[in-house]
Structures are given as C-alpha cells and as structure tokens.
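# Just to be clear, the model below is a prediction. Sequence and coordinates:
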Amino acid sequence: MSGELLLAVAVLGTLFFLLASGLWIGITLLVVGFVALFFFTPAPAGSLLASTVWDSSWSWALTALPLFIWMGEILFRSRLSEDMFRGLAPWLGWLPGRLLHVNILGCGVMAAVSGSSSVTCATIGRMSMPELRKRGYHEGMAIGTLAGSGTLGLLIPPSIMMIVYGITAQVSIGRLFIAGFLPGFMMIGLFMAYVMVWALLNPTKVPADDLRMSFGQKLWNARRLIPVILLILVVLGSIYGGVATPTEAAVMGVVGALILAGATRTLSLETFRESLLGAVRTSCLIGLILVGAAFVTTAMAFTGLPAAMANWVNGLGLSPAGLILILTLLYIVLGCFLDGVSMIVLTAPVVLPMVAAQHIDPLWFGIYIVLVVEMAQITPPVGFNLYVLQNLTGRDIWTVTKASMPFFGLLCLGIVLITIWPDIVLVLPRQMVGR
C-alpha cells in the first residue's frame, strides 16, 4: 500500500500545485496524467497521451455538447425571459408567495431549453428581479429562489453536466436525460413548497396580488409560453419518443432557438456572432477538460490506484448509503473550490470503481452527482450562480450566499429522497428500455 500512497501524494500534490498556480484545469489534468504514467509505470506516456486525446475528442456523443450550449446562448439573448414572466405571472397570484414562484417555474422552463445553470439563472433573473423589487417582494427570498432554481439548468434535460458525465462514465446520454425528469420536478416541488410555507409564516413580506385578470386575459397572456413549450417538446419529445438521438435533438433545438429569436426580433448579425463565439469558448473549455480527464483516467488505470482505492473502501465495510454520505461530504468540500465539470472529471477515475464495487447503478449515480454539482453552484467561494446574482442585484457575495442557504438544504433533502427511493430516478429510463 506504500506505493499507492506515494502515488496518491504525488498526484494530489501535482494537482493542487498546478491549480494554485492558475494553470487551466484541462492542461493541469494532462500534466497530472503524464506525471503518473512517466514516474510510476513503465507505460509509454507520450504515445498514450496522443492516442487518448484522439480517442476522447472524436466521440459522436460529444457533438451534442456545443450544440446545446449554442442553443442556450441564442436563447439568452432573446426575449424568452420576458415572455415567460408575462405568461406565468397571472396564474400564480393565488399561491402563497405569489410571484416568487415565477422564479422557480421560469427557471424550470428555461432549464429545459438551455442546459446551463448560469444561463438559466441570468436569463430569468435579469427580467424577474426588477419586477419583484418594483412590487415590494422580500429581496432575500427573491435572490434565494433564483439561486436555488437556477441550478435546475443542470438537472432538467438537456443538461450539459449530464453530457459530461455520460461521456466520462460511458452512460447513455439519452437515458440520463430521461432520468433527470422526475428529480427535476421533485426539486421544483420542494422549492415551491418551501416558498409557500415561508409566505404563510411571513404574510407581511409578500405584497398583495396586483395582477388580477379574467380567465380570458390569463389565457391570452399564456400564448407567450407556446413557442418555448413547442421547443421543449421538439427537443425532449424527440429523444423520449426515440425519434432522434441527443445530437440530432440538439440540432433541432438550435434551429428552433434561431427561429424563436428571429420571431421575437432579437436575432441580429451581432447577437448571432456573440452567441456563436460564446458557444465556441465554452465548448473548447469543456472539451479540453474532457480530454485531460480521459488521459487521467487512462493513467490511473495503468497505475492501479482506482482499484486499490475501491478495495480499500470495500475493506471498510461501508454500505452503499454510507459511501454516498461520504461522497456527498467530499463533493460539498470540492464544490467550494472547483466548478461542476472539474468536479465530475477529476473524481470519476477514482470514484466510479468504488461505485461499481458497491453495485450502485451508474445511471442513478449520474443524477446524484448532478444534484451535488448543483449544490456547488451556490456554495462560496466559487459558486458561479452566486456571482451571477451578485452582478444582477448589486449585493455583496455573503448576502447572496445567506439567501441561498435554505435552497442548499433543499438540494441536500433531494439527495436523501433519491437515495431512499431510487425509483424517482430509475422508473422512467426503465420504461424507455421496455419500449
């Protein structure tokens, strides 16, 4: 075990030193893999690096990633959030909490077409925050609902994190998308239930309903939701119905987003260029991380460290629930320092063998890890949604963090629920296989 311990120290030392130096995470992973191979195995590090980079960069499943990112970038620059606010708000005045639920449902709808947590949070927030402030809603709860619900962009398909996990763990991306539906609706329900309880306990902090309309007027305003609902049906319905692969659905999503932006007169040459360049930048960043992660996975396989770690964990006699508890605590700590993609690809080579040894379904684990990454989006100091909301509201990071903490707790509750009842995740994919 001394050899494995020395290897672990060398790998972790190299990793943390390079990350602290400010080197890109993708390059850091490539260097860590090279160090592990060159110093601890007789394997040819150079040729393995070349073959791994090539093998991990031509995957057909990987083509869905930049397309879904581009779709989100297009919609971010459209009038989608304004239309959703006007379409949803008249129907929610009777609920305790009233327009605070627009943040939750709006983020849920946006999550189903963007695939990105930060895009979801920013798109809904830039429309709803001024409206909620103008009507006198409690600012802390408005920020909290945005912070928590913005994370739904990672859970409700199409999700960029699901694509990253599916490629890393070699799990069907289509089945991951389907598995995310019920947990996504569950989290929307938990967020809305919390807001209703809070509103009933704090009635003076919720202003009176000022959007009273007749049923016909509500229906007329709801027409604004039709384009985005059609886009969701085209993208996700084609995957669930077996008509299209995730990549083909992503192409239809991009075309639909361009049509939607054009119909709302927000598509110009400049916005088209900005959306395309934004998608290229994000895709290249994630692609480099995935390549580095693939090389680290190969290097770890040659060193035997993942198998040794899995055997060590098995020797502890942990139950599957015990392992999940330890991993949750580990990911909460990592989420304070790393972004979601880095968390997944850095830990996959070591964690996935442990999960397999405990006979935990890799599909279920994919949804679990997305939920944990959602938690990382609202934990300082690198929770990205916190900085999005800081820019939107002008408040300091600790004020935003404090407002987000109840929703962090609800995400923890979500993990407990899918652990106790794993069918929340697995029932829809089983039906998909049964077709």
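Arrived safely, thanks for sending.

# Please make it C-alpha for all contacts and neighbour counts, starting now.
Noted.

# Which strand or helix spans V416?
helix 397-420 (DSSP states H and E).

# Give me the helices and strands touching that helix, please.
Packing partners of helix 397-420 (3 or more Cα pairs under 8 Å, 6 or more residues apart in numbering; DSSP states H and E): helix 139-150, helix 181-201, helix 362-376, helix 384-393.

# Put this next to the previous one:
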Amino acid sequence: MISDPLILSVAVLAVMFFFLLSGLWIGFSLMAAAIAGMLLCDLNLPPTLSIWTKIGNILVNSMWNSVNSWSLTALPLFILMGELLYRTAISDKLFNGLVPWLNRIPGKLLHINVFACSLFAAVSGSSAATTATVGKITLNELSKRGYDEKLALGSLAGAGTLGFLIPPSLIMIIYGILSDTSIGQLFIGGVFPGLLLAGTYSLYIMFRALTDPKAVPAVQDRFTWADRLKSIQDLVPVFALIAVVLGGIYLGLTTPTEAAAIGVLGALILGLLFRSLTFEVFKDALFNAVRTSTMITFIIVGAAFLSQVVGFLGITTAISRYIASLDLSPYLLIFVLGLFYLILGMLLDGISMVVMTLPIVLPIVIAAGFSPLWFGIFLVFMVELSQITPPVGFSIFVLQSMSDKDVGFILRATFPFFLIMILVVVIVTLFPEIALYLPRKMVG
C-alpha cells in the first residue's frame, strides 16, 4: 500500500497512461486509474466497509453529479447544430459571399480561410467541424487558382482551431461545468482573444503575400461594388444565425442551453431555405451528434470519478502544497503549465486534457491569484495548440484526409501559425483584460 500522496499520484498517472496507450477508451482509462488509486492507497476503512463498496459509492455519486446538470444539455445541441451546418450549403454561401470583399486585400482569397473559419466557429463550437467544413470548399478553389499550398493548408489549420475559442465552444461548456464557472461569461470572454488570434493570422498572410510574390497568383479577379453588395445576401443567413445564438447570451435573454436550441432550429431553417436538408442529411447529423455527445459524456463521467477519487485520496492537496513549496512566481507557474499542456497535447485530445488535469491544476492556479475565467480562456488556447501538434492533432488528420499530403508537409505548413498562437497566448497572459474586459462590462 502507498501512503505518500505524491508517489500515489505518479502511480495513478502511470496506470492511466498505460491504459490510454493500450488503446482502451478514454472514459474507461480514467475510471481504471481511479480504481487503481483506491486499491493502491492505504485507506484504513472500517471492517464493515469493503474497498469495492467504497469505490462503488464514489463512482455512483460522481456519475450522477457530473451529468445531472442543465448546462450540459447545451453540449449535444451545439454539436447537432454544427453537424447540420456542416452537411448543408452554409459553407458554399460563406465562400461565395466573402470572395468579392477579400479579393483586394494583400493575400486575397487566403483570408477566406480565416474569415470563414471565424464565422463558422461562431455557429459551430467544434474545431474539427470548422476545419472540415471550410476546407472542403477553400482548398480546392485556392489550389486551382494557384495559391501557395503550404500557406493555404497552414492558414486553414490555424484558423480551424478558432472553433474552440470563438463562442459557442464545446471546450468552454465542459470547462464551465467542471469548474463551476459561468458558461455565458466564458463565451463572452473568448470573443476578443478569438478576434485577436484571427487578426494576427490575417496580418501574417498579408506579410507573406507582400514579401513572397509566389504565395499569391498575380491574376486578379475584378469585382464591382454591385457584385459586393449582391454577395451580402449569401452572408446574411450566417450573420443572422450568429446574432440570434450569441446575441441572446450576451444580452442576457437566453441561457447557453436555450441559445443552443435556437441554433438547432436556425440550422434546420437554413437547411430548408438552401434546399440542402434531406432526410438522409438530417439522419446523419443526428446520428453523429448522438455518437459525439455520448463519447464526450462518457469522458466527463470518467473524469468526474477520477477527480473525486483524487480529492478523496488527498492527491490534489499534496500536489498543490508541493508546487507551492517551489515558490514559483505566478507567471513562471503559467509558463510551466503551458509546457505541460503542450506535451500533453501531443498525447491526448483536447477534451481529455481538460477533464483529466482540471481537478489538480485549477486549485493551484486560483491559489496563485489567477481568475478561473481567464484560466478557462488560457486552457482553450492550449487545447487549440493540441489540435495542430503531432501525433494526436485532430486538425492534422482532417487536413491530411482532404489534401492527400503527408503529415510532415502539413506540420511544416502549420508551424508558423503554431508560433503565432503561442505569441497570442503570451499576449493574453500578460494582458488578461483582453479576456476579462467584456465579461466585466456585461456584469457591470
């Protein structure tokens, strides 16, 4: 039996990674790590209470508490909305509507990746869905028109991660539930950082276009103001859905769950208006939404069980005391956590990163004086970075399937945007008001 909480935490982590690397489902791996921790620890239980009874009690309690949340219902609804938009004509409308407006900016149509991803992120909530939806239209068009392939892939990979930062965000919903932070406040807090990241991507594309003539074709399509005004009709449905979904949350008229339900209704209406919503499309969207929601909920249940066991065994307190004993400055602590999440992002998907580490990391961050709201935005950035880091970067897999390029080529293409994201993380860390200003204004 192990009595030292720090040694016990190492043992629990070793068990967890063993099961993860063995291919076991993430939810089962988290539960197995929790059970291993209970079995390895010297609990000094009374003779009348068996260890398996105690494990069962904690498991049942944590399962009920983790899923008995009205806020959690927003998760499957936003997933369903994203699935519906992904399978209807919304991406075609976005591309056609943006082309006349972006053709004169240095970098021309490469900005469509950034703008389209930003707009779709505001009605999707999923990074993978954002990358796939925008990529299936822009990559072929940009290739046919002679744009630099690396810059096209890199900008799509970077901008695709905005699906987690620009609200509504599935990661923000999960973080809000697990940390007891207002999901509406998290949504509002992600607006300025998301716009800052998107703007920085566009600035880099402009810089590349001005310094490397081969990045952008010399031939320029001509569009009149009449063409631009006509293209607005393709953009209005997207902006209207964004305004309805997010406007209700920001104005305090709807909860995130109610806004998600309205978003699903809006996606259905758009699908019917565009005449692209068939029974098969609806069925596929529904099945995929159920499958994704079930997977995420199972991970949340496993993480809640592990979290409760970690607290019960005193692991969180021991680790917090150990880190406090190192006497790290607040910013050095964030730097260490950033490196930790970068390494973790190479092994795990974003949702697993959040639910596995939050019970241990959040108390330490709050004790260091950081706002849990700000840390939620920081954590979303870390999850975004994990989307474009090997070997578990989902965006890399999506791009590989769409472009038929090898992983090495895609990684070289995405590396500049990876560095840009790290730069923006540093800026938001040094100037936390970028994330906190809007939520404070709304509350005030």
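Thanks, I have it. As the structure is a computational prediction, the values presented were derived from the model and not from experiment.

# Could you get me the TM-score between them?
For this chain pair, the superposition-based TM-score is 0.98 by TM-score structural alignment, normalised by the length of structure 1; 434 aligned residues with a Cα RMSD of 1.2 Å.

# Out of the helices and strands packed on helix 397-420 of structure 1, which gets nearest to G3 of structure 1?
Each of those has some distance to G3 of structure 1 by Cα to Cα; the shortest is helix 362-376, at 29.3 Å.

# What's the average distance for the closest one when superposed on structure 2?
Its aligned residues in structure 2 lie a mean 0.3 Å from helix 362-376 of structure 1 after superposition (mean Cα distance after the TM-score superposition for structure 1).

# and that helix with helix 384-393, angle?
40 degrees (axes from the mean of the first three to the mean of the last three Cα atoms, to 10 degrees).

# can you list contacts of helix 362-376 of structure 1?
151-152, 154-155, 161-162, 165-166, 169, 171, 175-176, 179-180, 328, 331-332, 334-336, 339-340, 343-344, 355-356, 382-383, 408, 411-412, 414-415, 418, 422, 425-426 (Cα atoms under 8 Å, 6 or more residues apart in numbering).

# Which helix runs longest in structure 1?
helix 269-303 (DSSP state H).

# What range does that helix cover in structure 2?
Under TM-score structural alignment, helix 269-303 of structure 1 corresponds to residues 279-313 of structure 2.

# And stretch 90-106 of structure 1, by the same measure?
Going by TM-score structural alignment: stretch 90-106 of structure 1 matches residues 100-116.

# next one: stretch 123-130 of structure 1
With TM-score structural alignment as the criterion, stretch 123-130 of structure 1 aligns to 133-140.

# Which helix or strand contains the residue nearest the centre of structure 2?
Closest to where the C-alpha atoms of structure 2 average out (Cα atoms, centre = their mean) is F164, at 3.0 Å. In this assignment (DSSP H and E), F164 of structure 2 forms part of helix 162-165.

# All the helices of the stretch 101-250 of structure 1, residue numbers only.
117-135, 139-150, 152-155, 160-169, 173-179, 181-201, 215-222, 226-240, 246-263 (DSSP state H, counting those that start in this stretch).

# coming back round to it: if you count neighbours, what's buried in the longest helix of structure 1?
271-272, 275-276, 278-280, 283, 286-300, 302-303 (16 or more other Cα atoms under 10 Å).

# what packs against it?
Using 3+ Cα pairs under 8 Å, 6+ apart: helix 269-303 of structure 1 touches helix 25-40, helix 45-57, helix 64-76, helix 160-169, helix 340-357.

# what would these look like in CSV with distance to G317 of structure 1?
Shown next, in CSV, are these (distance: least, Cα to Cα, whole Å):
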stretch, distance to G317 of structure 1
helix 25-40, 29
helix 45-57, 35
helix 64-76, 39
helix 160-169, 25
helix 340-357, 11
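
# Would you tell me which of those helices gets closest to V255 of structure 1?
That would be helix 64-76 among these, by Cα to Cα, at 8.3 Å.

# ok now the closest one, how far from the chain's centre?
14 Å (Cα atoms, centre = their mean, to the nearest Å).

# cool, stretch 340-354 of structure 1 as well?
The answer for stretch 340-354 of structure 1 is 15 Å, by Cα atoms, centre = their mean.

# got it, and stretch 172-188 of structure 2?
13 Å.

# before we move on, what about stretch 244-258 of structure 2?
Counting by Cα atoms, centre = their mean, stretch 244-258 of structure 2 comes out at 20 Å from the chain centroid.

# If you count neighbours, what's buried in it?
Here stretch 244-258 of structure 2 shows 244-246, 248-250, 254-258 as buried, counting by 16+ other Cα under 10 Å.
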